[in-house]
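Participant: got a structure for you, letters missing:
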C-alpha cells in the first residue's frame, strides 16, 4: 500500500491537500514513553518557519495512543486540521496535467478518480504527519542518547560547510537544528536567502541538498540484503515530495576513489571502542550500523509551483493547453529539513527496537 509503511514500526498517512484534515497512525511504539507536547510543537513549527507552509495547523490533535503524556503502546493516531480547504472547482483544469506535478501519473494510477485539488494525496502537506511521527520517534531516541540533525548543504549554486563525518557530535547537531535558517556557515545562509529572493522576484524556484547526521547510533543495528538500515532510511526519504537522490557517506564520490582511499581503517580509541579513522561508509556497512555517525545527503528538485505559463495537456480530450500556477514556492528546501530528520528518526527507532535492552 502506497501510504502505509511497515517495518517494526508501521506508519500510515491519510488525507488530501484540500480535504478537511490530514493525519497519521503510528503502530508498535514502545509503551510508557514520555512525550513532551511542547517539544513536539517545536519540531512541527520548524516545517512552517520558512517555505510558506501555512495550510495546516502545526500542532496535531492526538486521538489515541498517548495517555497522561505517555505512549500506551496501542496505535497512535493524530490529525492536523486544514485551514485552507477551498480550491478552484473547474472541470477543465481538473483534467489538466501540469509540468512537474503528479497529475498525469496519479490519474493513470487511480483511473481519474483521485482528488486533484492542490495535488491531492501527492501534496507536500502530507509531510506534516510525517514530521509528527518522526518527532515522536526522536524523543524516544534522544532519551537514549541518539540524536539526529540536518542542515541545508546546498541551495542552487551556494554550498554550506559540510558536517565533519567523523567528529560530528550531539552539540554540533543541536546547534544547527536550533537555527531559524539551518546552516553551519551563516554567511552562506545569507547568500542562499538572497538567491531565494531573486528566484521569487524572477518567478523561478530552486532545488538543493540537505545533509543529515545521526550520532551515538550503536554498532550492530540493521540487517543485510533487503532489510539494511540504509534500505529503510531510503524508503522513508523517498516518501518526501521532490526527492530525486540520496547518498550515504562519501556516496558518489567513492566512485572516483581507489580502494585504499575508500576503505575506512579501524582502530581502538582510548575508551576501548572500535571506530574508523575516516567515515566514507557513512556509519553503515553491509546494511548494519558501525558505531560511527550515520551520514547522508538528500537531493531535491526545484518546486513545481512557479508562476510561469508552461505547456500542458488535457488528457481527457488530448488537447494542448497552457498551465500557470497561482501558487509560487521559490524554494522548499528549508521546510524539508525537519522532514528528512523525521524520516531518519522513524527508520532508526524501527531498527533500534531489535537492539537488546533498548526498551
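Facilitator: All right, it came through fine. The shown structure was predicted, so the numbers you read here are calculated from the model rather than taken from an experiment.

Participant: CA only for contacts and neighbour counts going forward, please
Facilitator: Will do.

Participant: continuing past the helix or strand containing residue 132, what's the next helix or strand?
Facilitator: Here residue 132 sits within helix 127-142, counting by DSSP states H and E. For helix 127-142, the following helix or strand on the C-terminal side (DSSP H and E) is strand 147-155.

Participant: Other residues contacting that following strand?
Facilitator: Applying CA atoms under 8 Å, 6 or more residues apart in numbering, the contact partners of strand 147-155 are 138, 141, 159-162, 170, 173-174, 176-177, 182-184, 192, 206-216, 333-334, 337-338, 340-341, 344-345.

Participant: so how far is residue 100 from residue 153?
Facilitator: 23 Å (CA to CA, to the nearest Å).

Participant: Neighbour count for the two, which is higher?
Facilitator: Of the pair residue 153 and residue 100, residue 153 is the one with more neighbours under other CA atoms under 10 Å, namely 26 against 13.

Participant: Isn't residue 267 up against residue 278?
Facilitator: No - using CA atoms under 8 Å, residue 267 makes no contact with residue 278, being 10.5 Å away.

Participant: higher neighbour count, those two?
Facilitator: Counted by other CA under 10 Å, residue 267 and residue 278 do not tie: residue 278 has more neighbours, with 20 against 12.

Participant: Report the spatially closest residue to the more buried one, excluding sequence-adjacent ones.
Facilitator: Computed as CA to CA, 6 or more residues apart in numbering, the closest residue to residue 278 that is not its neighbour in sequence is residue 264, at 5.2 Å.

Participant: ok, now residue 10?
Facilitator: Counting by CA to CA, 6+ apart, residue 27 is the residue found nearest to residue 10 once chain neighbours are left out, at 5.2 Å.

Participant: putting a second one here so we can go through both:
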C-alpha cells in the first residue's frame, strides 16, 4: 500500500508525470517549530538535475506545507505536503515503439499484471518521483529526533559498480572490523558527504573513480548500480518491537521499499558470516559519560549504562537497539531504463527491439543518499513513539524491585 508507519504514519501520493506529488504525515508530535525551510534542504539534495551524471530533468522540488501547522508550529493534526511537477515531458513516452513494449526490468509489465492498467509515462508510482513524499516526511521526523534525542542520521555512497570506498579484504572480509571504516561511521556528517558531490563518497580518490565510472556508463547509454551506507548515531537503547517488528526488520522493510533496491545488510552483514564468533561477538563495557555537546532536550534522554566494545551487531541485538551507532548498507540495481537498443518482447508477445527514450539517471546511488536517510528517520521515529508510549504506561505503575 502507500502508507508507512504505525504511530508516525506517512501516505505518499502521485505519479512520475502527474500535476503534483507529496504526502500526508499523521502522528507528528504537536508543538514543534516547522516551516518549509526545515524540509527543503533534503528535497534539494534529492532533486534531479544536480550534475552531469544525473538525469537532466529540471525540477526544483519546492515543498509547500498545506496543513497541520499554524504560525510555524505543528498542531498534532495531519500535515499535508505538496511538490508540483514542473518539468513534465510525457511526450518522451508517447511514441508508438514505447507504447508497444514493457521496458526490461521496469515495472510496466508487473503493474499491468496486478492492476490491469498502468500509467502511460515514466513508470507512474514505480518512479523515483514517488520518493519525494518520503523525503519530505523524513525531514519532519529527523527534526523531531534531532531536537528531542540528539539523533544524527548520515548516509553516503559506499560503492558504485566495482569501485568501493572500503573493499573487502582477506584481513577485513567485513568492513565492520576495519578501523578506517569504523572511524567514518563515528565521525561522518552531511556537510562532508556533500563536499564530495556529485558522487557523495567521502574519499577524494574513490569519489573520482566512481564519477568516471558513472560517466562512462552514461556515455555508452548504459547504467550501473551500487550501495549506500547509513549510520544512525545517538539512538537510545530499547527501540524495536520483537518478534516480527525487530528494528533491523523494519529498517530492511523501509530500505527495500525504495525503488531500485535489491539488497540490505546491517552491521557486519554478509562479511560477518566469514569470521568466528570469538571475533564477531561484541563484549560489553561501562558507558562513558555523555559528552557536553549533548545539551538541551537531548540531555534528558536516558543513556545506556553499558555499551559494546566492538559493534559487529550494528547497534541492534535481539531486534532492539543497544545504544551503539546503528549502521547498515542498501544495494541499488542499475536503473532499468537505458538508451541502448534491447532485444525483448511486446505486450502482444511479438519479439522486437526497444530503444527507450526519456531522461534517466545512469546511476541512482548519489541521489538515493537522502532517501535512505529519510526512510531511516521514519523507522526510528515510529520506534521512538512506540517506546515512549510503553515507558509512559509503565511509569504510572508502582515501581518494581530491581534485580539487576
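Facilitator: Happy to help now that I have it. Bear in mind the structure is a predicted one, so any value in this text is a computation, not a measurement.

Participant: what's the TM-score for these two chains?
Facilitator: Here the TM-score for the pair of chains, by TM-score structural alignment, normalised by the length of the first structure, is 0.92; 355 aligned residues with a CA RMSD of 2.2 Å.

Participant: In strands, which of the contacts of strand 147-155 of the first structure fall?
Facilitator: 159, 208-215 (DSSP state E).

Participant: Could you say which of the residues you listed is surrounded by the most neighbours?
Facilitator: residue 213 (28 neighbours).

Participant: State the distance from the equivalent of that residue over in the second structure to residue 161 of the second structure.
Facilitator: Correspondence of residue 213 of the first structure to the second structure, assessed by TM-score structural alignment: residue 231. Per CA to CA, residue 231 of the second structure is found 22 Å from residue 161 of the second structure.

Participant: As a check, name the ranges of all helices in the stretch 201-350 of the first structure.
Facilitator: Assigned by DSSP state H, counting those that start in this stretch, the helices in the stretch 201-350 of the first structure fall at 229-237, 259-262, 333-352.

Participant: how far apart are the longest one and its match in the second structure?
Facilitator: Overlaying the second structure shows helix 333-352 of the first structure at a mean distance of 0.5 Å from the equivalent residues (mean CA distance after the TM-score superposition for the first structure).

Participant: re the thing from before, and the helix holding residue 132 of the first structure, which stretch of the second structure?
Facilitator: By TM-score structural alignment, helix 127-142 of the first structure lines up with residues 131-146 in the second structure.

Participant: What of stretch 294-311 of the first structure?
Facilitator: Going by TM-score structural alignment: stretch 294-311 of the first structure matches residues 326-343.

Participant: list the buried ones in that stretch?
Facilitator: Across stretch 326-343 of the second structure, burial judged by 16 or more other CA atoms under 10 Å covers 326-339.

Participant: And stretch 138-146 of the first structure, by the same measure?
Facilitator: 138-141, 146.

Participant: chain center to stretch 310-320 of the first structure, what's the gap?
Facilitator: Remark: stretch 310-320 of the first structure is offset 32 Å from the chain centroid, using CA atoms, centre = their mean, to the nearest Å.

Participant: Can you tell me what sits against it?
Facilitator: 92-93, 95-99, 104, 321-324.

Participant: Of those residues, keep whichever come out buried.
Facilitator: If we count by 16+ other CA under 10 Å, the contacts of stretch 310-320 of the first structure have these buried: 93, 95-99, 104, 323.

Participant: I figured residue 169 of the first structure was touching residue 215, is that so?
Facilitator: Yes - under the criterion of CA under 8 Å, residue 169 of the first structure makes contact with residue 215 at 6.3 Å.

Participant: Common neighbours of these two, please.
Facilitator: With CA under 8 Å, 6+ apart, residue 169 of the first structure and residue 215 have no common neighbours.

Participant: What lines up with residue 59 of the first structure in the second structure?
Facilitator: Using TM-score structural alignment, residue 59 of the first structure pairs with residue 62 in the second structure.

Participant: hmm, I was thinking of residue 101 of the first structure
Facilitator: Alignment note (TM-score structural alignment): residue 101 of the first structure maps to residue 106 of the second structure.

Participant: In a strand, its match, correct?
Facilitator: No - counting by DSSP: H, G, I helix; E, B strand; the rest coil, residue 106 of the second structure is not found in a strand; it is coil.

Participant: Not counting its neighbours along the chain, what's nearest it?
Facilitator: Excluding the flanking residues, the one nearest residue 106 of the second structure by CA to CA, 6+ apart is residue 336, at 5.6 Å.

Participant: pretty sure that neighbour is touching residue 102, no?
Facilitator: No - contact criterion CA under 8 Å: residue 336 of the second structure and residue 102 do not qualify, at 11.2 Å.

Participant: Mind listing what's buried along stretch 360-372 of the second structure?
Facilitator: 360-372.

Participant: from the middle of its chain, how far away would that stretch be?
Facilitator: That offset, for stretch 360-372 of the second structure, works out to 10 Å (CA atoms, centre = their mean).

Participant: just stretch 76-88 of the second structure next, same as before
Facilitator: Distance, centroid of stretch 76-88 of the second structure to centroid of chain: 19 Å (CA atoms, centre = their mean).

Participant: And for stretch 257-275 of the first structure?
Facilitator: 30 Å.

Participant: quick one: contacts of it?
Facilitator: 254, 276-281, 290-292.

Participant: can we see that at 7 Å?
Facilitator: For stretch 257-275 of the first structure, the surrounding residues in contact (CA atoms under 7 Å, 6 or more residues apart in numbering) are 254, 276-280, 291-292.

Participant: swap in stretch 75-86 of the first structure?
Facilitator: Counting by CA under 7 Å, 6+ apart, 18-28, 55-57, 59-66 sit against stretch 75-86 of the first structure.

Participant: Separate out the buried members of those residues.
Facilitator: 18-28, 55-57, 59-60, 62, 65-66.

Participant: Among those, name the ones in strands.
Facilitator: 21-27, 62, 66.

Participant: of these, closest to residue 124 of the first structure?
Facilitator: Closest approach to residue 124 of the first structure among those (CA to CA): residue 22, at 11.2 Å.

Participant: show me what contacts the closest one?
Facilitator: 14-16, 79-81, 126.
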